[in-house]
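>>> all I have is the shape, not the residue letters:
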């Protein structure tokens, strides 16, 4: 890890005060020092001083969700986000993983960042769900015996309906106030197409011309947060080239927005791309962030719904966006927003974490589902597809019937006057 000259200073910033401990999901679960941020920083320092990346050391790094709650809590300004990403890249370069784990990881990263591959999976997966074969397979426990990761992948898949395709341009309603590019994402576009459709409508109703490039691909978030740096850089370059012609890029998935805002650091060593990457990172906005900056114009119709708002980690901790979604929801007449206990604790999704660490993820999902259930809300709102799948799965396990929607879908229902039933029934 010594290739980065900043590493010793980044490690020394940690004074081991312990403020991070109650916000770290894995420390909360197990109470193990090496599964806390300061414990992992201690292991990073050992490796920097020459200790090899042993299996147990790597396991502690793998158990980290990368949720960045510790970054929010740290009074010393420790850049744990940089430290864990650098460490994971080092692990990917140096540590030979067992064969079965390599197969699972390759399967994940050869599928999820590629929309066409996900799209090809939709038909068989939809048939699998509609015939009831999914329930039969779960009762047999076959996938669980084959691979806990495969079982988690199957269990997390949301119910699939039709997937309407968006046009390349959606015109502003009324006078045009802005022209924005819209990232449709990989999992979002194929598993939650309704979120993208609602995002485009809301932006248009607020006076934006929405450009939706058909050639766009993965932003690289999953690869970046898993230490697959070169893969992430390739995705980043393509995204930069795709969106260079628009003034603002609006993103409705927290993990994607967080990754795109990191492009400057990701491509800093590439002279041909560093300046272009920095420019795009500066023009990237989360949907809620952008709408608050733009200001409301379209009329909000009453929406008598009680909802619980979930803070996605890569929105609240990585991007510092907490007040904006709440402000947008508070402006909807008759809408009631209830807070979820322990909002700083991750739901267990964390990119590919719920596939690679399914047991820990399930424990965190259960904790989050209990807290959501306690709100008495009839709708859960989250701003990241991984969170939506993770919490919905945990709620189903509890037998709790709460619909899940995105902030964009709530705003869409209000702006179009669709009413409570349409949102609660079709939000997820």
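All right, it came through fine. Everything quoted here is computed from the prediction, not taken from an experiment.
>>> from here on, just use CA atoms for contacts and neighbour counts.
Fine.
>>> which positions within the particular helix or strand that has residue 199 in it qualify as buried?
Under the criterion DSSP states H and E, the helix or strand holding residue 199 is helix 193-205. If you call a residue buried by 16 or more other Cα atoms under 10 Å, then helix 193-205 has these buried ones: 193-205.
>>> check which helices and strands it is in contact with.
Contacts of helix 193-205 with other secondary structure elements, assessed using 3 or more Cα pairs under 8 Å, 6 or more residues apart in numbering; DSSP states H and E, are made with strand 169-170, helix 187-191, strand 208-211, helix 407-415.
>>> what's the closest of those to residue 7?
Distances from residue 7 to each of those were compared by Cα to Cα, and the smallest falls on helix 187-191, at 33.4 Å.
>>> now the residue nearest the centre of the chain, nearest residue through space, not along the chain?
The chain has residue 255 as the residue nearest its centroid, 3.5 Å off, counting by Cα atoms, centre = their mean. Leaving out its chain neighbours, the residue that sits closest to residue 255 by Cα to Cα, 6 or more residues apart in numbering is residue 314, at 5.3 Å.
>>> quick one: contacts for residue 167?
Under the criterion of Cα atoms under 8 Å, 6 or more residues apart in numbering, the contact list for residue 167 reads residue 212.
>>> run through who's touching the strand ranked longest in the chain.
Ranked by residue count, the top strand of the chain under DSSP state E comes out as strand 178-183. With contact meaning Cα under 8 Å, 6+ apart, strand 178-183 is reached by 200, 207-213, 216, 243, 246-252.
>>> would you confirm that the residue nearest to the centre of the chain contacts residue 351?
Yes - judged on Cα atoms under 8 Å, residue 255 makes contact with residue 351 at a distance of 7.5 Å.
>>> number of nearby residues for the closest residue to residue 322 other than its chain neighbours?
Of all residues beyond its chain neighbours, the one nearest residue 322 is residue 316 (5.3 Å), with distances taken as Cα to Cα, 6+ apart. The local packing count at residue 316 equals 20, with neighbours defined by other Cα atoms under 10 Å.
>>> now swap in residue 295 and tell me
When counting by other Cα under 10 Å, one arrives at 10 neighbours for residue 295.
>>> ok, it to residue 206 distance?
With the distance defined as Cα to Cα, to the nearest Å, residue 295 ends up 9 Å from residue 206.
>>> ranges for the helices of the stretch 101-250 of the chain?
Listed from the start of the chain, the stretch 101-250 of the chain has helices (DSSP state H, counting those that start in this stretch) covering 115-130, 133-140, 142-146, 148-156, 187-191, 193-205, 221-225, 229-243.
>>> second structure for comparison follows:
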């Protein structure tokens, strides 16, 4: 934990109403200000107690406080450093250790995630019967079963998708772990949209995990290993611009130079690669392909690591507004996290469940035909919450899927 970053906090309290856990519980130590106070205690010599670790674990890392802070406190860096410190010093209970070992041996590895498809399909059929039993045995396992997306069809992308019409740019594309294995249709739509807008899209095979899930959970060594591998994969592909369609991945990749600062050579290589969210890139590139009308209303969900960590809010809305016939309906409390937060909904399922249902109720209140989300974790989290609330399931699409439908002149499914 960097003492100089801790000193930047003047304890003004502007972060309090933006913090999801403070909104839920009203507990000072479960606010950014309170957690920074605990960080200060630790750097001054207080060991990390189980209670302190619990307050740090309860943080979603949503970065809403970074947006709200008038003093520019780098809470994002502080919580990442703190979580790494917790993993080094704090001895977790055996059940917690086993769960974390399971998650970090599966989710950052696309091939292992692929092997989960059969049991996830089974859990989909048995969900209503097994969820209550699992919840009694282990809430985290119940959450894992509940979050499983419905029937996932394998999509194979070639290493190069050629531009349609005159070539305007050459970009690399991150396929991601959860995105690539659970939402491959989003990657396919991303490649099509970029190609239709005049881009050669380079998709390095075997690129693996970017390290986001590991970094956000204090698994520092694993995160750095994945970061180096990702940089090398895109260097070999010969691209210096990488487009990302998952908010958490984009946020982490934009911070590669900072998280690799202890390895100057790798930090320099990270700085040589420009990382952009797909909506950020498309807004900057400008449209050339014809948009066909989509007469639908969409509720746009601000993924935390897109809106707060990357500051990308206007670009997705501008792209959606550019689709003829489409209307955007804003979601109440849009800056409050849905509770997904990478692995948070697995490690803190009760708090995540409360936040998910809060977000789902606000989505339903918009009356929109489709929910648009920029992160696979958010998509799974809100879909599961809607199901728990007994609401009619609302189709969920990524921004690029809406653009893809408009560019190709096909309709987006609306529930009957």
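Alright, I've got the coordinates. This structure is a prediction, so every number in the text was calculated from the model and none was measured.
>>> quick TM-score on the pair, please.
After superposition, the two chains reach a TM-score (TM-score structural alignment, normalised by the length of structure 2) of 0.97; 412 aligned residues with a Cα RMSD of 1.0 Å.
>>> still on that earlier bit, helix, strand or coil for the aligned partner of the residue nearest to the centre of structure 1 in structure 2?
Under the alignment defined by TM-score structural alignment, residue 255 of structure 1 is paired with residue 248 of structure 2. Three states are possible here, and by DSSP: H, G, I helix; E, B strand; the rest coil the one that applies to residue 248 of structure 2 is helix.
>>> contacting residues for residue 248 of structure 2?
By Cα under 8 Å, 6+ apart, residue 248 of structure 2 lies in contact with 212, 213, 305, 306, 342, 375.
>>> tell me which two of those sit farthest apart.
It's 213 and 306 that sit farthest apart of the contacts of residue 248 of structure 2, by Cα to Cα, at 15.0 Å.
>>> if we can go back for a sec, residue in structure 2 matching the residue nearest to residue 322 of structure 1?
Structural alignment places residue 316 of structure 1 opposite residue 307 in structure 2 (criterion: TM-score structural alignment).
>>> so its match touches residue 316, yeah?
No - when contacts are counted by Cα under 8 Å, residue 307 of structure 2 is not listed as touching residue 316 (10.1 Å).
>>> quick one: the helix holding residue 199 of structure 1 aligns where in structure 2?
Residues 184-196 of structure 2 are where helix 193-205 of structure 1 aligns, with TM-score structural alignment as the criterion.
>>> mean deviation, the matching stretch versus structure 1?
For stretch 184-196 of structure 2, the mean deviation from structure 1 after alignment is 0.5 Å (mean Cα distance after the TM-score superposition for structure 1).
>>> quick one: contacts of that stretch?
The list of residues contacting stretch 184-196 of structure 2 from outside it, by Cα under 8 Å, 6+ apart, reads 152-155, 157, 161-165, 173, 175, 179-180, 200-201, 245, 278, 282, 289, 398, 400-401, 403-404, 407.
>>> same thing but 6 Å
Outside stretch 184-196 of structure 2, the residues within contact range by Cα atoms under 6 Å, 6 or more residues apart in numbering are 155, 163, 164, 400, 401, 404.
>>> alignment lookup: the second one to structure 1.
What that stands for is residue 163 of structure 2. When the two structures are superposed using TM-score structural alignment, residue 163 of structure 2 falls opposite residue 172 in structure 1.
>>> once you drop chain neighbours, what's closest to residue 251 of structure 1?
Here the nearest residue to residue 251 of structure 1 in space, its sequence neighbours aside, is residue 286; by Cα to Cα, 6+ apart that works out to 4.9 Å.
>>> what's near enough to touch that neighbour?
By Cα under 6 Å, 6+ apart, the contact list for residue 286 of structure 1 reads 250, 251, 252.
>>> for burial, what's the neighbour tally of the second one?
In this case it means residue 251 of structure 1. Residue neighbour count, defined by other Cα under 10 Å, stands at 25 for residue 251 of structure 1.
>>> ok, the last one next?
Residue crowding around residue 252 of structure 1 was assessed by other Cα under 10 Å; the count is 25.
>>> do the first one as well
By the measure other Cα under 10 Å, the count of residues near residue 250 of structure 1 is 26.
>>> distance of it relative to residue 162 of structure 1?
For residue 250 of structure 1, the distance to residue 162 of structure 1 - Cα to Cα - is 24 Å.
>>> same thing with residue 67 of structure 1?
Taking Cα to Cα as the measure, residue 67 of structure 1 and residue 162 of structure 1 are separated by 32 Å.
>>> more crowded one of these two?
residue 67 (26 against 13).
>>> need the counterpart of that one in structure 2.
When structure 2 is aligned by TM-score structural alignment, residue 67 of structure 1 is paired with residue 62.
>>> isn't that match right up against residue 302?
No - taking Cα atoms under 6 Å as the definition, residue 62 of structure 2 is not a contact partner of residue 302, at 11.1 Å.
>>> could you pull out the helices for the stretch 301-416 of structure 2?
304-307, 314-321, 344-347, 349-366, 376-388, 399-408.
>>> got a markdown table for those helices, with distance to residue 52 of structure 2 too?
Formatted as a markdown table, the helices of the stretch 301-416 of structure 2 follow (distance: least, Cα to Cα, whole Å):
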| stretch | distance to residue 52 of structure 2 |
| --- | --- |
| helix 304-307 | 24 |
| helix 314-321 | 37 |
| helix 344-347 | 16 |
| helix 349-366 | 17 |
| helix 376-388 | 27 |
| helix 399-408 | 39 |
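>>> just those: most buried one?
Between the helices of the stretch 301-416 of structure 2, helix 304-307 has the highest mean count of neighbours, a mean of 25, where neighbours are mean count of other Cα atoms under 10 Å.
>>> residues contacting that one, please?
Contacts for helix 304-307 of structure 2 (Cα under 6 Å, 6+ apart): 62, 247, 248, 312, 313.
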